[in-house]
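Visitor: Fold the following, please.
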Amino acid sequence: MVVSKRHRVAVLALDGVYPFDLGIPARVLGAAEDRYEVLTCTVDGGSVETNAGFSLTPQHGSDLLESADTVIVAPVDPYRLSRELPEDVAVALAGIRSGTRVASICTGGFVLAAAGLLDGRPATTHWECAPLFRRWYPHIRLDEGRLFVDDGDVLTSAGAAAGVDLCLHLIRLDHGTEVANQAARRCVVPAFREGGQAQYINRPVPDDGAASTSATRQWALQHLGDQLTLPQLAQHAHMSLRTFARRFRDETGLTARQWLIKQRLDRARQLLESTALTVDQITAEVGFATATSLRQHMNAELGIAPLAYRRTFQAGHADDVGDADAAVRTSRAGSPGSRGLPG
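Guide: Now for the predicted structure:
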C-alpha cells in the first residue's frame, strides 16, 4: 500500500497499558520524516492506569478510531480484560471504518481476538501468553514463534521490540525500504528483522568469555557481493566450523546461509527502490549466483518478482529491469543459490 498523504495512526490505550510499548508507534513512525500523524486515545478520552504505577491522559477519545487510517492496539495484561471485552471497548472497536488497517503490539492481540478481528486469521502474540491465548481463542491460528504476522489489513506482533519491527514493517509497506531504514537509524534499532524470525533465540548475548560472531556479520554485510563461504566466515571469526555454526545460530536464530540470503534480499530491495540498476547488476552487487536465483528468492520470500517490486516503489525505473522477469514471475521451483553458501 503506497501512501501519498499524511497517514493518521490512532494508538488505543486501555487500563493496564504497558507504557513502553504504547510509545513505540509514535517514536518509530514519527521518525519517518513527518509522513505519519500518530495520536493516542482511550475509550472515553479520560486517563488510564499503566502497569508501571502511574496514570496517563491522552488527548483523544475513541472517536479518533473512526478517522484513523491505521489503528494500533497497545498491550495490556490480558487478565485485566478477561476473555470478553468490556462493552465500551467493544463498541469503540466496532466504530473502526471498514478498510482501516488494524495492528496490535504484544498482548494487544488479545483485544483484537476478543473483538472478533482475528477470526479465521493467522496471528502472533508474546510467546509466554500463547497458552492462555489458545485456551481463550482456539479458532485463531496462533504462531507464537513469529516476530509479527502480516495478514493484509490486520497485523499482530510479539512483545516490546517486535512492536518496533512491526512499525518499521508498516513504513516499508507504505514508503519503501529506504524510508524505513532512515527511521531505524534515527531510532538506533536494527533496520530489518523478518516477521518469520523466531521470537527468542538460545543466546542473544554470548556466554562470558565466548567470542561473538557479530564482527564477522558486520564484515559480511560489507562484502555481500563477494563469494562468502562458511569456512571463510569461520576463519574471519577465528573459530572452527562447528563452533562458528553453533554460535552463529545461537546469536541470530538463523544459519549463516539463511542469514546471508535475508541480507542479500534486503539489499536487493533497497537497490530496486533507489536505483536504476538492472536485475543482472543488482544480482552482482548483492552476491546471488545468477539473476534467476535472485528472482526465485524474491518470489519465494516476498511473492513478487523484481520487476513488479520496482513498479510498486519506483515506477519511473520499471523498464530498466528488463522483460525477462515475466518468464519467472510465478516460478518458485528449484533451490536457488547465492554466491559461496548455497541458497
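Visitor: Could you use CA atoms for every contact and neighbour count after this?
Guide: OK.
Visitor: Nearest residue to L81 in space, ignoring adjacent ones along the chain?
Guide: With CA to CA, 6 or more residues apart in numbering as the criterion, L81 has its nearest non-adjacent residue at 8.0 Å, and that residue is V111.
Visitor: Let's compare: structure for the following, please.
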Amino acid sequence: MTVVALLALDGVLPFELAAPGQIFGTANDAAGRPHYTLRVCAEGRSVRTDDSFGGFRMETPWGLEALADADTVMIPGHAGFLAEPPPAVLAGLRAAGARGARIASVCVGAFTLAATGLLDGLRATTHWTQADELAARYPAVEVDGGSLYIDNGRVITSAGVAAVLDLCLHLVRRDLGAAVAAATARRTVMPLQRDGGQSQFIEHPVPADRDSALQPTLRWLESRLHEPLTLEDIARQAAMSARSLNRHFRAQTGTTPLQWLLRARVNRARQLLETTAIPVERIACETGFGAPSTFRQHFARLTGVSPQAYRAAFHSPGG
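Guide: Got it, this is the predicted structure:
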C-alpha cells in the first residue's frame, strides 16, 4: 500500500488538496485493488482553506508526524506561499526527503519545497505567473515555467492548478502502469497526457518598459512583423551598430533583437488564432514567417502546441 500524505498548510487551495484524492481513489478502482491510501496532514491537525475560494476549516486525524512514514508527500499550494514555512514543516519535509520518500509539489507549493533545499540543482516548475519569482528567490533551482510537470525521480513539481491532475496521472502511470493510468484518465474524463505544456496558457507579455530608450525601435518592429527583417535592418532603424543594438536589447528586454522579434511574431499569431478564422497559411505570411512549415515549427517550439491545436483550445466563438 502506498501512503500519500497531503501537506495542508493554512490557506491551502481546496482544489489542489482534493484532486489527488480523486485521481488516486479512482486509480484504486481502475486497478481493482487498493494501492493508495491518503492522509491529509496538518500542523495541529486542523487547517483553514483559502478564504478567496470559500474558506472553511477542516479537522484531520493526521498531524505533521504522519509525514514520517509516508511513501509520497504532496504539497498543494496555499495562500501564504511567499512566507517562510513553519520550522516543523521544513523539518518534516527534509526528513521525508532524507529517507527517500517521493515528494511532489503542486502549483505554488514549489515555494515550500524550494525552501527546504530539496530542489537545489534540479529543474522545477510552478504556476507560470510565479516562475520568475521562484527563480529570483531560489537561484539554485533551475526554473522552467513552461512545463506541466517535471519529474526528477524522487522530487517532482507541477504547474498551476489543473496541472495537479496531470501530475497525479503521471504518478499513477509510474506506479501502476499505462493501462491503469489510461483507465483512471477515462473515468475522470481527463486526457492521459495533454498536448504541450503551460506555455500555451501564458498571457501575451508586455515586451519592455514603455519608458525604455528602445521604445521607438520596438514600435517600429511591431508595425513590421510581416516584413523579412534582418539584424542589420533593425540596427539601421535604431541608428546603432549591430553589436550595440544587441547589448541594449539584452539590457532592456533580456533577449536579442531577433529573439524579441520572433516572440512578437508568435504573440501576434496567437492573437490571430484566438480571434479570427484566418487560415494558418495566411497567418504565416502576416506574421513574417513566410512558409507555413517555418511558422508551425517556431510556434510549436515557443508554445508547446501546433497552431491548429492552439486555435482549437483558445479560439473565441464568432472570431
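Visitor: element containing the residue nearest to L81 of the first structure?
Guide: Using DSSP states H and E, the element containing V111 of the first structure is helix 108-114.
Visitor: mean per-residue distance, whichever helix or strand comes after that helix to the second structure?
Guide: Sequence-wise, the next helix or strand downstream of helix 108-114 of the first structure (DSSP H and E) is strand 122-123. After superposition onto the second structure, the mean distance of strand 122-123 of the first structure to its aligned counterpart is 0.6 Å, using mean CA distance after the TM-score superposition for the first structure.
Visitor: what packs against strand 122-123 of the first structure?
Guide: strand 141-142, strand 148-150, strand 154-157 (3 or more CA pairs under 8 Å, 6 or more residues apart in numbering; DSSP states H and E).
Visitor: average offset between whichever helix or strand comes after that strand and the second structure?
Guide: Toward the C-terminal end, the helix or strand that comes next after strand 122-123 of the first structure (DSSP H and E) is helix 130-136. Following the fit onto the second structure, the mean deviation recorded for helix 130-136 of the first structure is 1.7 Å by mean CA distance after the TM-score superposition for the first structure.
Visitor: what's in contact with helix 130-136 of the first structure?
Guide: With CA atoms under 8 Å, 6 or more residues apart in numbering as the test, helix 130-136 of the first structure has contacts from R83, F110, I140, L142, E144.
Visitor: How about the counterpart of T57 of the first structure in the second structure: what's its closest non-neighbour residue?
Guide: Here T57 of the first structure is matched to E59 in the second structure, going by TM-score structural alignment. Distances taken as CA to CA, 6+ apart place S46 nearest to E59 of the second structure, at 4.5 Å, with adjacent residues excluded.
Visitor: what sits against that neighbour?
Guide: By CA under 8 Å, 6+ apart, the residues touching S46 of the second structure are R57, M58, E59, T60.
Visitor: Pipe these into a markdown table and attach secondary structure, distance to R186 of the second structure and neighbour count per row.
Guide: Formatted as a markdown table, these follow (DSSP: H, G, I helix; E, B strand; the rest coil; distance: CA to CA, whole Å; neighbours: other CA atoms under 10 Å):
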| residue | secondary structure | distance to R186 of the second structure | neighbour count |
| --- | --- | --- | --- |
| R57 | strand | 32 | 11 |
| M58 | strand | 30 | 13 |
| E59 | strand | 32 | 14 |
| T60 | coil | 30 | 15 |
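Visitor: all strands for the second structure, in order.
Guide: All strands of the second structure, identified by DSSP state E, fall at 2-7, 36-41, 46-48, 57-59, 72-75, 102-105, 123-124, 142-143, 149-151, 155-158.
Visitor: I'd like to know which of the ones you listed lies nearest to W260 of the second structure.
Guide: For these, proximity to W260 of the second structure was assessed by CA to CA; strand 142-143 is nearest, at 20.6 Å.
Visitor: Please enumerate residues in contact with that closest one?
Guide: Residues contacting strand 142-143 of the second structure (CA under 8 Å, 6+ apart): G121, L122, R123, A124, T125, A131, D132, L134, A135.
Visitor: Looking at the residues you listed, which is nearest A30 of the second structure?
Guide: T125 (29.1 Å).
Visitor: nearest spatial neighbour of A256 of the first structure, skipping sequence neighbours?
Guide: A256 of the first structure sits nearest to F248 (CA to CA, 6+ apart), 6.7 Å away.
Visitor: which bit of the second structure covers whichever strand or helix holds A215 of the first structure?
Guide: Secondary structure assignment for A215 of the first structure, by DSSP H and E: helix 214-221. Aligned using TM-score structural alignment, helix 214-221 of the first structure spans no residues in the second structure.
Visitor: Considering the contacts of S46 of the second structure, which are maintained in the first structure?
Guide: Using both residues aligned by TM-score structural alignment, their matches' CA atoms under 8 Å, the first structure keeps these contacts from the contacts of S46 of the second structure: E59, T60.
Visitor: out of the contacts of S46 of the second structure, what pair is the most spread apart?
Guide: R57 and T60 (10.0 Å).
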